[in-house]
Each structure stands twice: as structure tokens, then as C-alpha cells.
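Peer 1: just to be clear, the model below is a prediction. Sequence and coordinates:
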Amino acid sequence: MSAKIRTLKIIHIAICAGILLVYLFIGNISLEILDFPSIGSSSSVYLFIPVAAFALGNILFNQQLKQVDRTLPLEDNFGTYQTASIIRWAILEGAAFLILFLAPQFTLFGLFIIIYVIFLRPTEDKMKTDLQYLD
């Protein structure tokens, strides 16, 4: 099982590193991003992107996990968990890229998404919790 989790961790690290590198090289990261821009009716759509990505990612993650057969061993349900995790990370990654390219003044929200993706690091305990397996 640890080899499968290690593979998922490598995928997670690659996604996180990719987002961070794009933000470092393309995004203009400085202390100026902490100055929150004024929000008008046209820019309020960009504030909705992180919220929608968070909600959609979690909804699709939970829908994938409903396909799990809890009578099978944990290892047999790993593929479903891996797919669900990658779907959630991809949605969040896409939202971070949308913010960076469409509304660079809201880069701070993209950084919040990146921090959230980093905290979604896969572990065996987290997998057991998400799949509702009891030890």
C-alpha cells in the first residue's frame, strides 16, 4: 500500500510544484499582491472562481468516493481514491491558473488555492478517513 500512496504523493507534489513554478515565473509575486484591489461588479466574478473550485472539487471528490465498495480491502479501492483526488486537484489547479491569467490583480486568491492544494497532501490515514474505513 505504501508504494501506491507514494505514487499519489509524487503526483500531488508534481501538481503543487507546477502551480508554484508558474506562479513564480509568470505571476508577479511581490508584496503588492497583499494590497487588495477594489472590487467592482465586473471583478466580482473572479472572486467566485476559488469558491466555485472549492465547492465543485469537493462535490466531485465525494461523488467519486460514493463508488467505493467498503466490503473490499482498502488497497482495492485505491484506484477510485486516486481518481477522486486527481479530479479535485485538477479543478483547483485550473482555478488557480484562471485567476493568474484572467485576473492577475487577484493573485492572492490563487495563492490561497495553492496553499489549500498543498494541505490536501495524501496519506494513508487520510485515505482511510475519506473512504470511511475503520481500523
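Peer 2: That came through fine.

Peer 1: alpha carbons only for contacts and neighbour counts from here, please
Peer 2: OK.

Peer 1: who touches the residue minimising distance to the centre of the chain in this structure?
Peer 2: Nearest to the geometric centre of the chain sits Trp89, at 3.4 Å (Cα atoms, centre = their mean). Each residue near Trp89 by Cα atoms under 8 Å, 6 or more residues apart in numbering is listed here: 12, 15, 57, 117.

Peer 1: gap between the third one and Ile13?
Peer 2: What that stands for is Gly57. As judged by Cα to Cα, to the nearest Å, Gly57 and Ile13 stand 18 Å apart.

Peer 1: and what of the last one?
Peer 2: Summarising the geometry, the distance separating Val117 from Ile13, computed by Cα to Cα, is 10 Å.

Peer 1: the two: which has the busier surroundings?
Peer 2: The residue with more neighbours, out of Val117 and Ile13, is Val117; 21 against 16, by other Cα atoms under 10 Å.

Peer 1: then this one, side by side with the first:
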Amino acid sequence: MAIKTLTIIHTFLVLSLAVFAAFTFFGGPGFVNDFNIENDVFIYIVPIVAVIGYFASKFLYTKALSAIDSSATLNTKLALYQKANILKYALIEGPAFLAFIQFLSNGYTLYFTIGATLMLYLTMQKPSKTKTIEELSLNTTERESL
């Protein structure tokens, strides 16, 4: 059941980001290639936040998975696994939303590209039963229960 819940959460997050990206693409000023970075501090903030979000998601996810006790019950492992995944998703989705919001405000192509790249990466993080078994190193009994 935890994998289904995590899949629903993941799907909702990806779809909400995709809808927002479409809104910014079609409702925004369009692509602007003429950068005027003199008064735009976000030209530095958006890429930095995106890189920090990406690496923080990988680091904290790995750290959370390594903290799961192999002798814990399957329900405990799945709850901690779900928590680690939601944290990873949030650290990817936040910078993507920031990038799309900045694209909406001034239309710089760089912002949309960063947001779309993070959205694609988030899409690739879809949970699956096989991935869960691998990452949690479940024994045979736990695999059958899953």
C-alpha cells in the first residue's frame, strides 16, 4: 500500500508541476532571449538553488535510506522510505517552481530550461516495487509481503 500511496503523491507532484509549467509557457511573456542581468539577482539565485536542490535531494535521500534499520519491521521501513522519497521530491520540486515563477515574471529562457530539466528529473524518480526492494534490501519474506 505504501508504494501505491507514494506513486499517487509522485504523480500529483509531477502533474502539478507540468500544469504550472504549461501555464507559465502559454500565459507568460513568451521566450525572451535578450538578457538584462543588471537588475536581476535571480539570474544567479535560480541556478544556485536548482543545483543545491538537486544535490541536497540526492545526499539527504541516501542518508535517510542508510539510516533505515535492516532489522526493523516492513511497515517501519516503508514509512521511512516514503518519508525519504517525499523529502527528495520536495527538494527537486521547490527549485523547479522557483524557476517557472521567474520565467513567468520575465520570460528568460534559462529559467524555463532549468525548471523543465528539474521536472524531467522528478519524473524519472517514479517509485516502483523493484526499486523499493533494491533500495531497502528486503529479504525474501518482506518481498513477498510487499
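Peer 2: Nice, I can see it. Please read these numbers as outputs of a predicted model, since none were measured by experiment.

Peer 1: export the contacts of Trp89 of the first structure to CSV and tack on secondary structure and distance to Ile49 of the first structure?
Peer 2: Converted to CSV, the contacts of Trp89 of the first structure look like this (DSSP: H, G, I helix; E, B strand; the rest coil; distance: Cα to Cα, whole Å):
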residue, secondary structure, distance to Ile49 of the first structure
His12, helix, 21
Ile15, helix, 19
Gly57, helix, 12
Val117, helix, 15
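
Peer 1: list buried residues within those residues.
Peer 2: For those, a neighbour count by 16 or more other Cα atoms under 10 Å gives the buried set as 12, 15, 57, 117.

Peer 1: need the nearest residue in space to whichever residue in the second structure pairs up with the first one, chain neighbours excluded.
Peer 2: Superposed on the second structure with TM-score structural alignment, His12 of the first structure falls opposite His10. Among residues not flanking His10 of the second structure along the chain, Lys126 sits closest, at 6.6 Å (Cα to Cα, 6 or more residues apart in numbering).

Peer 1: ok, the match of His12 of the first structure touching Ser128?
Peer 2: No - applying Cα atoms under 8 Å as the test, His10 of the second structure and Ser128 come out as separate, 11.0 Å apart.

Peer 1: what sits in contact with each of the two?
Peer 2: Contacts common to His10 of the second structure and Ser128, judged by Cα under 8 Å, 6+ apart, are absent.

Peer 1: ok, which stretches of the first structure are helices?
Peer 2: Ranges of helices in the first structure, per DSSP state H, are 2-25, 44-65, 78-102, 107-119, 124-131.

Peer 1: among the ones you listed, which is nearest Asp35 of the first structure?
Peer 2: Of all these, the one in closest proximity to Asp35 of the first structure, counting by Cα to Cα, is helix 107-119 (9.2 Å).

Peer 1: which stretch of the second structure lines up against the closest one?
Peer 2: Helix 107-119 of the first structure maps onto residues 112-124 of the second structure, going by TM-score structural alignment.

Peer 1: contacts for the matching stretch next, please.
Peer 2: Applying Cα under 8 Å, 6+ apart, the set of residues contacting stretch 112-124 of the second structure is 14, 17-18, 21, 47, 50, 89, 92-93, 95-100, 103.
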